[in-house]
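>>> okay, sequence plus prediction incoming.
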Amino acid sequence: MTVADFIWKRLQEWGLHRVYGYPGDGVGGLDVALEKALKGKHGNDTGMEYVQVRHEEMAAFMASAHAKFTGGVGLCYATSGPGAIHLLNGLYDAKMDNAPVVAIVGQQARTALGAHYQQEVDLVTLFKDVASDYVAIATLPEQIRHLVDRAVRIAQNKRSVTCIIIPNDLQLLSYKDPPLVHGTTHTGVGFPAESKVPELAGLQAAAKVLNEGKKVAMLVGAGCLDATDEVIAVADKLGAGIAKALLGKAAVPDDLPFVTGGLGLLGTKPSWDLMQDCDTLFIVGSSFPYSEFLPTPGTARGVQIDIKGDKLSLRYPTEINLVGDSAETLKALLPLLEQTTDTKWRDTIKSNLDDWWKVLEARAMDSADPINPQRVFWELSSRLPENCIVTADSGSVANWYGRDLKFRRGMKGSLSGSLASLGAATPYAIGAKMAFPERVVIGTIGDGAMQMNGLNEMITISKYWRDWSNPKLIMMVLNNRDLNQVTWEERVQLGSGKTESTQSIPDFPYAKYAELLGLKGIFCNEPDKVGAAWDEALAADKPVILEFFTDPNVPPLPPHITLKDALNFMTMIPSEPELGGVLKNSAKELLSTIVPGR
C-alpha cells in the first residue's frame, strides 16, 4: 500500500467518501490511488466518490457546500503550485462561515524544495491563514496517519479549514505505520464527544434575563439549522419574534406568523422593526456582522448562545453569554423559561408581517423593462418543491432570495455568507445535488457570476447528471447585462451614477448554451410567462438553465432608508447614464411600499 493508497483508505475510515478536485502531476500518486479506491471499482461498494470539477476554486466551494448542507466534513484536493492557489477562495468561504473542510494539496518532490523549482510555492505559508487551525507538510510515510487524523478531527471540532501538503514523490512510497519509539505519535479515528450544554448557573442567569423581557427578539443563524423545534418552542414560551441571518434562512419556516425573515441590508422591514422595538435580544447560533441593524446598545438586554466562545458578545454587548450547541442548550433552557400570556408583542409582529408580504407582492408585480427580477423569485416561492435545496449567489439575487422566497420546513438553502464571494451558486448547487441526489436543487445566479465560472461548471453538471436518482437541477440566471449589486452600491452608497466601463457586461445566450451541453434551456422575456417558465423548468427530466431577461434598474431597496442613502441617491442623479429607468423603477418600488396593491 502506497502513502497515497493509505490516505484515501484512512479518509474513508473517518466517513469521508466524496472528494472534489482536479488532477495534476503534483498529486499524480493520489490520482492513481483514487482511481483504485473509487466506489464500484474492483467490487468495492463503499469506496470514494470523485467529482471532477473544471477549476480548483469550484472544488473548494463544493466542499464548503457539502459541509453546510450535510453537517459533515467537506473534502477537496488539488495539485501543487497554481492548483493549490486556486483552492484559496473557496476555502476562505468555508473558513468564514465555519464550515469544516479538509484540503489535500500536492507539492514538488522533497529533493527539489528550496531550489526555486517549477511550481514550487511555500504552501505552508500560503495556507497558514485560511487553515490557521492546522496546516502541515508531510516528509515521511510514518507521518501520514497522524496528519490525516488530526486534519479531519480538527476541522470537525473547530468547524474550520485544515490542510495537508503531500510532496509528489512521497505519495508513491510504501506506507508505514509509525514505529513505537521515542519521537513518534500514534493517533486513531473518531470524532471527539463534545460538551454541548452550558452549566446550570449560566442557564439560570440567561432565563432570568429572558423571563424579565416583555418584547423579546430572537436572531438565529446557521447554528440553528438543526434546532428548528427548539427555536420555535423557546420563541412560543417567550412570545418572541424571530429574525434570521441569511445563512440561517432555513432554520425556521417562513410561514410562521412570528418569523420576520432576514435581517440587514438584504433583510425585511418587519425584522428591522423587531430589532428597533424589542427590549431583549436573544442571539442563537449567529455571528451576524452588521451591528447597525441590531438594537442600539443600552436599549435592550442581551443573551447569546454560540458553540464558539470567540463569537460571543462580538456584535452586541450581550449580558449573558453561553457556550453550547444551539439545540441542546435551548432544550436545557426551556424548562427554566416562564410562559408569557401577553400577546401584544406577537400581535404587532404579525400585523407588520401581513403588511410586509403585501408590499413584497406589490413590488414583485410592478412593471419593468422587460421583467422585474423580484417577480422571478415571487413566482418561484409558491412553486418551491417539498424538501428542495436552493442556492444563491452574491449580488442582487441574494436580495430576492433572502426576502421573497418563503422556505417551508424541510427545505435547505445557502450561499457564500461572510465572504460573499461571487460565483458560489453553481458549485453550491452541484455540492447539494451530489450529497442529496434525490432532492430538487435550484440555483439562483446573476449573469456576472454565471460568466465568471457558472458556465464552466455547467459542464460538470452535464458530466454527472445521468448518475442522479432525480435529474432535476435548475440554474436560474438573471440576465440583466449588469453587475447589478455593485451598480446600486455606487448609486446609493457612493452617490455616483453607474460606471458603465466597469459595470456593463456582454449579453450571452445562456439558455442556448444549455442546449449545446445536452441540457434543457428555457428563455423568458415576458412578465406574464414567468410562472409558466418555472413550471416548465420544474417539470423537466434533465438539468435546466432558466434564463430571465430582466431589468437592471429595479432597486433592491434596503428595509430602512437612511438620510445618507437618500442624499447619495440625489447626488447620483446628474451622473447616472440610465436615469430614466432608475427613477421610474425607484418611484414604483416606493409607491408599492406606501400603497401596496394600488
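Right, received. Where do you want to start? The model shown is predicted, which means the values in this text are computed figures rather than measured ones. Residues are numbered from 1 along each chain as shown.
>>> when you work out contacts or count neighbours from here on, use the C-alpha atoms and nothing else.
Will do.
>>> what about the strands in the stretch 201-350 of the chain?
Ranges of strands in the stretch 201-350 of the chain, per DSSP state E, counting those that start in this stretch, are 216-220, 241-244, 259-262, 280-284, 301-306, 320-323.
>>> closest to Glu589 out of these?
strand 259-262 (19.0 Å; C-alpha to C-alpha).
>>> what separates the residue nearest to Asp25 when sequence neighbours are not counted from Ile522, distance-wise?
Spatially, and ignoring its direct neighbours in sequence, Asp25 is nearest to Thr79 (6.7 Å; C-alpha to C-alpha, 6 or more residues apart in numbering). Distance, Thr79 to Ile522, using C-alpha to C-alpha, to the nearest Å: 37 Å.
>>> A further structure is provided below for comparison with the first:
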Amino acid sequence: MARRLADWGVDTIFGLPGDGINGLMEGFRRHRDKIRFILVHHEEAAAFMATGYAKATGRLGICAATSGPGAIHLLNGLYDAKLDHVPVLAITGMQETSVLGSNYQQEVHTTQLFQDVAAYNLMITNPQQVPGVVDLAIRNALGKRTVAHLSFPNDLQVAPITGDPYRHVSPGKPPKSSTVLSQPPVPAAQADLDRAAEVLNAGRKVAMLVGVGARDARDEVLAVAEALASPIVKTLPGKMVVPDDHPLTTGGLGLLGTRPSEELMEECDTLLMVGTSYPYGKYLPEPGQARVVQIDVDPSLIGLRLPVEAAITADARLALGQLLPMLQARTERSFLGKYQKSRDAWLSDMVSLRDPDRNPIAPQYLMGCVDEAATNDAILTCDSGTVATWSARHWTIRGEREYYLSGNLASMAPGLPYAIAMQHAHPGRQVIAFVGDGGFAMLMAEFLTAVRHDLPVKVIVNNNNSYGQILWEQIILGYPEYAVRHRQPEADFAAWARACGAFGVKVADPAALPGAIREALAHPGPAVVDCDVNPNEPPMPGKIRYEQAKYFTESFLRGQPHKIATLASVARDKFNEFRS
C-alpha cells in the first residue's frame, strides 16, 4: 500500500497510530523517505488536516486511523471534505478476518459506518487486491472530488503480498503508468452557451453569484461582470474569487454577508450563478423573480435552489471565456452604480466598527488588526461561529490572499488543523488561524503538533469565553440564552502556547492589540494571540428581517441575561456607523 501511494505522488499522511494499523505503520516506516507521516493528537484533526491540505493544494489528502474509535473520530473531517467537494482518502484498520462477526473488541464495521461519506468504500479481503483497489480509491477521490475509504484487516496488513488464501485468480499488479489521472477542464457545449447568452443579454438588472468553483476564474469572472455591468456577489467559501476591494463586488451573501448583496438579490431580474449551488434559498431571488443561468462542472448541482433557464455543465474558467464574446456590452450601468454606492456606504460602516477605543475589545477591531498586519499572500483559516462573521466582513481579499473554512458542514474546530496542513503545504507563506475559544479548545493539542513539526502557524483566538454563535442563535429564536457561557476561570490559551515552547500573549487592553498582532506575525515559529473580546457583541445580519427583530425582542422579554451589556454594544455599533 505504501509503495502504491508513493507511486501516485503521495508525500504526506496525517494520522494517529494504533494496534489496528500497526502493519500499515510499518509500511509507512519503510517508505518514510517518500511519505511523511504527521502524527496528530486526535483523529478528527487528522481528517481536517487532510481536508485542508486538499483544499489548499488541489491534491489528494490522506488520513489514517486505527480500528473502532479511531476510525469513528475521522468522520467529522471526512464529511467536511465530502460536502465541500475535495479529494480525501481515509485508511482505517480492522480486526483480523477470523474474528469478524464475533463481537470482538473494537469491532466496528467501518465500511457500513462510512457508506454515506465515501464514494468508494471497501474492506480489503485479499493481499493481491491492494495495488488495484488503491488505484480505484484514489481515482474515485480525485475524479469525483470526494471521499474514498479503505479498511484493512490486521491479518492482511502483515500477510505476504503474494499470498492468496482463497486460491483466486490474481488480478496482477497494475503497471505504474496507471497512476496517471486525466482531469482536463471541461468546455461548454455551444447550444448551452447560446441559450445562456440569450438569457443574459435580455436581462436589464443582471447579478452574478460566484462560489469557490470559480476560484481559478478570477479574470474571466471580472470580464463577464464588466460586460454585463453586473455586481458580483460572493459565497463565503468563494470569498477569494474576487478581491474585496474591487469596485464590481458587493461582498458576501447570507447571514454573514452584506446588506447591498442581499438587497441586490431582491431586485435583480437575471442571475448568473458560477461555481456554486448556494444552499440558503431564502437569500436568493424569489422563484420567478429572476431568470437564472448556472455554470457548474457537476451537473447534479445545477437547479438545486432555483428554476434554471440555461444550464452549462463546464469548467467555470473555460465556460466564461467562451461566453464572454457572445455577450452584448452594456452602456446602461445605473443598476451597477446604485449598488456600488451602497457597497461604499457598507464598507464605511464596517470600518467604523473597528473601534480601537472600545473596552472590552470589539471583535471587529481584532479582525481589523489582523487584516492590516497580514501579508498580501496570507492564508486565513477560520472556524465556524461568530469568528466567521468577523472574518467574512473584516478580512480583505487582496493580492494572493486566500480564505478557508468548513463551508457546507460548518463544523467547529477545523481552523487550527487546516492551518497546520496548509502551512505544511505552503512553507513559504504566512498562515493564520482565526478561531474562537470554543473551537480552539476542542483540538488545541494540535498546536503542539505545529511546534513539533516546526510549522510557524499563527493562531488568533477571539476569546469571548462562550459559544457565541449558539448564544445568538438562541436569542434569534426568541429564547433567552442558556448554557452557552463558560464559568470562570477563563482559559488562558497564551499560557498553553508558552508551555508548548512557542510564542504566546494574552491581550485584554485594546491599545496593546496592534503591537501584539504584529509581534506574533513576525515571530519565526508558531504563535498564539489570545484576545479577550466583548462577549456581548452581536454578529448582526447584513439586513435585519422582521422575524429576527421580533424574536430578538421576545428573548429579552422572556428574561435574556446580560441584556444591558448587549443593548449597549448594539447602540455603540449604531452610533459608530452613524458617525462614519
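All right, it came through fine. Source: prediction; values computed, not measured.
>>> do you know the score for how well these two fit?
Here the superposed chains carry a TM-score of 0.96, computed using TM-score structural alignment, normalised by the length of the second structure; 574 aligned residues with a C-alpha RMSD of 1.8 Å.
>>> before we move on, back to that, which one's more surrounded, Thr79 and Ile522 of the first structure?
Neighbours were tallied for Thr79 of the first structure and for Ile522 using other C-alpha atoms under 10 Å; the higher tally belongs to Thr79 (31 against 19).
>>> who's in contact with that one?
Tyr22, Pro23, Gly24, Asp25, Gly26, Val27, Val105, Gly106, Gln107 (C-alpha atoms under 8 Å, 6 or more residues apart in numbering).
>>> map the first one across to the second structure for me.
In the superposition onto the second structure, Tyr22 of the first structure corresponds to Leu16 when matched by TM-score structural alignment.
>>> who's in contact with that match?
Leu39, Val40, His41, His42, Glu43, Ala46, Ala64, Ala65, Thr66, Gly70.
>>> give the closest residue to the residue most central in space within the first structure in space, chain neighbours not counted.
With distances taken as C-alpha atoms, centre = their mean, Leu415 lies nearest the centre of the first structure, 2.8 Å away. Distances taken as C-alpha to C-alpha, 6+ apart place Ala392 nearest to Leu415 of the first structure, at 5.2 Å, with adjacent residues excluded.
>>> against Arg10 of the first structure, how distant is that neighbour?
34 Å.
>>> next, count neighbours for the closest residue to Arg485 of the second structure other than its chain neighbours.
Excluding the flanking residues, the one nearest Arg485 of the second structure by C-alpha to C-alpha, 6+ apart is Ser466, at 4.1 Å. Taking other C-alpha under 10 Å as the criterion, the count of residues near Ser466 of the second structure is 18.
>>> please apply the same query to the one 4 residues further on.
Here the number of neighbours of Ile470 of the second structure (other C-alpha under 10 Å) works out to 17.
>>> need the counterpart of it in the first structure.
Match for Ile470 of the second structure (TM-score structural alignment): Val486.
>>> can you check Gln294 of the second structure too?
So Gln294 of the second structure corresponds to Gln304, using TM-score structural alignment.
>>> neighbours of its match, how many?
26.
>>> what's near enough to touch it?
Gln304 of the first structure touches Phe282, Ile283, Val284, Leu312, Ser313, Thr318, Ile320, Asn321, Leu322, counting by C-alpha under 8 Å, 6+ apart.
>>> which one is Ser396 of the first structure nearest to, not counting chain neighbours?
Gln485 (4.9 Å).
>>> and the helices in the stretch 451-580 of the second structure?
468-476, 493-499, 513-522, 546-557, 563-579 (DSSP state H, counting those that start in this stretch).
>>> how big's the offset between the shortest one and the first structure?
Once superposed with the first structure, the aligned residues differ from helix 493-499 of the second structure by a mean of 1.0 Å; criterion: mean C-alpha distance after the TM-score superposition for the first structure.
>>> that older thread, which of the contacts of Gln304 of the first structure lies closest to Arg150 of the first structure?
Leu312 (26.4 Å).
>>> separation between the closest one and Asp355 of the first structure?
Leu312 of the first structure is 34 Å from Asp355 of the first structure, by C-alpha to C-alpha.
>>> over to Tyr175 of the first structure?
66 Å.
>>> higher neighbour count, those two?
Neighbour comparison, Tyr175 of the first structure and Asp355: the larger count goes to Tyr175, with 21 against 14 (by other C-alpha under 10 Å).
>>> about what we covered before: so who does the aligned partner of the residue nearest to Leu415 of the first structure in the second structure touch?
Aligned counterpart of Ala392 of the first structure in the second structure: Cys382 (TM-score structural alignment). By C-alpha under 8 Å, 6+ apart, the contact list for Cys382 of the second structure reads Ala388, Ser391, Tyr403, Tyr404, Leu405, Ser406, Pro414, Gly415, Ala433, Phe434, Val435.
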